[in-house]
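1. here is a sequence with its predicted model. Questions after.
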Amino acid sequence: MKRPPIFATLIVLLAVATMVGLGIWQLGRADEKEAAIARIAANVRAAPAAVTRDLDLQANLFRPVRVDCAGSSPTRLAGAGKFGFRVIADCAAGLSAPLPVQLGTVRQPSPTSAWAGGPVLGYLAQAPDSRSLLRQLFDRSPAGTMVVANPPLAGLAANPPADLEGIPNNHRSYAVQWFAFAAIALVIYVLALRRRAA
């Protein structure tokens, strides 16, 4: 019986170990995502909070909030899927940086006028992330936070409601895929060794 090739065996075992490791990592990510979704579900039911320097915006995602925005701001557009385009302005609320506010949506990307500011009711959400996919791969920091106005402002169409269904948690299916890839790689290699021995 021929001995298995050492180099090829090491490569296959290393690949299998890597895939199993990725599967285990995805299982851990699934637990983290479940905890995050549970926290967000509690935020949705929480009482409205005032946006201040002391409020942890990332920890309060999807929580109802109110904020007073001083001064006017130019507006910009960002894609909103089936809702068309988001109309976003910056809110000067005494924070360390201006807080984006999604005023409402429009169906077509038409020019919008400046927003005069004022009181805003809504909920906290992730702001559109302008970083490239390559940059996001190496920069794991979360995207910025914004207030989604509810009711909408400036005569715009309604914003999408806070929707927990839109938060995917498919890490367990990814884990199953990695474990399946590892098993398939082992089966193919064993079959290749048997054919070589024959």
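-> Received it, and whenever you're ready, just let me know what you need. Numbers count the residues shown, from 1 in each chain.
2. please count neighbours and contacts with C-alpha atoms only from this point.
-> OK.
3. and the helices in this protein?
-> 6-45, 133-138, 171-197 (DSSP state H).
4. so which bits of the longest one are buried?
-> Within helix 6-45, the residues that qualify as buried are 13, 15-16, 19-24, 26-27, 29-30, 33, 37, 40-41, 43-44, counting by 16 or more other C-alpha atoms under 10 Å.
5. quick one: residues contacting residue 19.
-> Residues near residue 19 by C-alpha atoms under 8 Å, 6 or more residues apart in numbering: 178, 179, 181, 182.
6. need the helices of the chain in JSON lines with distance to residue 118, can you?
-> Shown next, in JSON lines, are the helices of the chain (distance: least, C-alpha to C-alpha, whole Å):
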{"stretch": "helix 6-45", "distance to residue 118": "24"}
{"stretch": "helix 133-138", "distance to residue 118": "34"}
{"stretch": "helix 171-197", "distance to residue 118": "41"}
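7. residue 165: which of those helices is closest?
-> Residue 165 sits nearest to helix 6-45 of all those, at 9.8 Å, using C-alpha to C-alpha.
8. and that closest one, how far out from the chain's middle?
-> Here helix 6-45 is found 17 Å from its chain centre; the criterion is C-alpha atoms, centre = their mean, to the nearest Å.
9. you'd agree residue 169 is up against residue 32?
-> No - if you go by C-alpha atoms under 8 Å, residue 169 and residue 32 don't touch, sitting 9.6 Å apart.
10. residues near residue 121, how many?
-> 20 (other C-alpha atoms under 10 Å).
11. picking up where we left off before, for the contacts of residue 19, which one is nearest residue 8?
-> Using C-alpha to C-alpha, residue 182 is the member of these that sits closest to residue 8, with 15.3 Å.
12. which ones are touching the closest one?
-> Applying C-alpha under 8 Å, 6+ apart to residue 182 gives the contacts 15, 16, 17, 19, 20.
13. and here's the other structure:
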Amino acid sequence: MIALGVWQLQRKAEKEGLIALYQRNMAMSATVAYPDLPPVPDALLYRKSSVVCLEPVRWDPRSGSDAKGQAGFRMIADCRTGAEGPGVLVDVGITDDFTPPKWSGGTVAGTIVPGPEQPTLIERMTGKAAPARAMLIADKPLPGLRASAVPSAADTPNNHLAYAGQWFLFALAALVIYALAVRRRLRP
């Protein structure tokens, strides 16, 4: 348990470095080419990019908020970008209902962020995880939609200090239980 607590402290430092990288990425003004295949390297997340959506093949409305904090449904298009390949996810804006917008595709400029579907820990550990897809959040929403809020690098969770504290408390509790058990066994 102590080893797990120390590991979580190491993960905390790694996550702080990742968040710092994301913050540097957000400050960069130059655009990058959208990656061809997942997974998207951390060095490209929160960077400006653009992509050509030949046509949206599927819409995935999800809850979200606009740039002013008002709740709604994010309209995420799974776009075809060529004859083959995984395509690209594009958040084209926020609406108040589930009705997909009338849009046949086009060039979208925005910010690359982690996609809504990320593999679980179990999937990653068993090797059954599909590569995590990123998503492009459009700078300018489609007509009739509101601009989606772009997540900040500061929104990246870093709970590792709390996890380390939990493991150290578990170790302390196990030590106390062990001491009580030994004391009880040694009593005449």
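-> Looks like it came in fine. Keep in mind that this is a model prediction, so the values were computed, not measured.
14. and the TM-score between these chains?
-> For this chain pair, the superposition-based TM-score is 0.79 by TM-score structural alignment, normalised by the length of the second structure; 179 aligned residues with a C-alpha RMSD of 2.8 Å.
15. any idea how far residue 141 of the second structure is from the most centrally placed residue in the second structure?
-> By C-alpha atoms, centre = their mean, the second structure has its centre lying nearest to residue 114, at 3.9 Å. Residue 114 of the second structure sits at a distance of 19 Å from residue 141 of the second structure (criterion: C-alpha to C-alpha, to the nearest Å).
16. and residue 24 of the second structure, by the same measure?
-> Separation of residue 24 of the second structure from residue 141 of the second structure (C-alpha to C-alpha) stands at 25 Å.
17. residue in the first structure paired with residue 46 of the second structure?
-> Using TM-score structural alignment as the criterion, residue 46 of the second structure maps onto residue 62 of the first structure.
18. wait, that match sits on residue 43?
-> Yes - if you go by C-alpha under 8 Å, residue 62 of the first structure and residue 43 touch, sitting 5.9 Å apart.
19. what residues are shared contacts of the two?
-> Common neighbours of residue 62 of the first structure and residue 43, counting by C-alpha under 8 Å, 6+ apart, are absent.
20. how near is the residue nearest to residue 85 of the second structure when sequence neighbours are not counted to residue 134 of the second structure?
-> Leaving aside its sequence neighbours, residue 85 of the second structure sits nearest to residue 37 (C-alpha to C-alpha, 6 or more residues apart in numbering; 7.7 Å). As for residue 37 of the second structure, its distance to residue 134 of the second structure is 10 Å (criterion: C-alpha to C-alpha).
21. could you do residue 126 of the second structure as well?
-> The gap separating residue 126 of the second structure from residue 134 of the second structure is 22 Å, by C-alpha to C-alpha.
22. between these two, which one's more packed in?
-> Neighbour totals were compared for residue 126 of the second structure and residue 134, and residue 134 leads with 25 against 8 (other C-alpha under 10 Å).
23. and that one, what pairs with it in the first structure?
-> Counting by TM-score structural alignment, residue 134 of the second structure lines up with residue 145 in the first structure.
24. measure that match to residue 172 of the first structure for me?
-> 27 Å.
25. residue 83 of the first structure is nearest to which of the helices of the first structure?
-> helix 6-45 (21.2 Å).
26. if we can go back for a sec, ok, the match of residue 134 of the second structure - contacts?
-> Applying C-alpha under 8 Å, 6+ apart to residue 145 of the first structure gives the contacts 57, 58, 61, 99, 100, 124, 125, 126, 127.
27. thought the fifth one was touching residue 93?
-> Looking back up the chat, that one is residue 100 of the first structure. No - between residue 100 of the first structure and residue 93 there is no contact under C-alpha under 8 Å: 10.3 Å.
28. how about residue 114 of the second structure: what's its closest non-neighbour residue?
-> Per C-alpha to C-alpha, 6+ apart, closest to residue 114 of the second structure is residue 134, 4.5 Å.
29. the one you found and residue 16 of the second structure, how far apart?
-> To residue 16 of the second structure, residue 134 of the second structure is 21 Å away according to C-alpha to C-alpha.
30. which part of the first structure matches stretch 2-14 of the second structure?
-> Alignment of stretch 2-14 of the second structure against the first structure: residues 20-32, by TM-score structural alignment.
31. fine, thanks again, bye for now.
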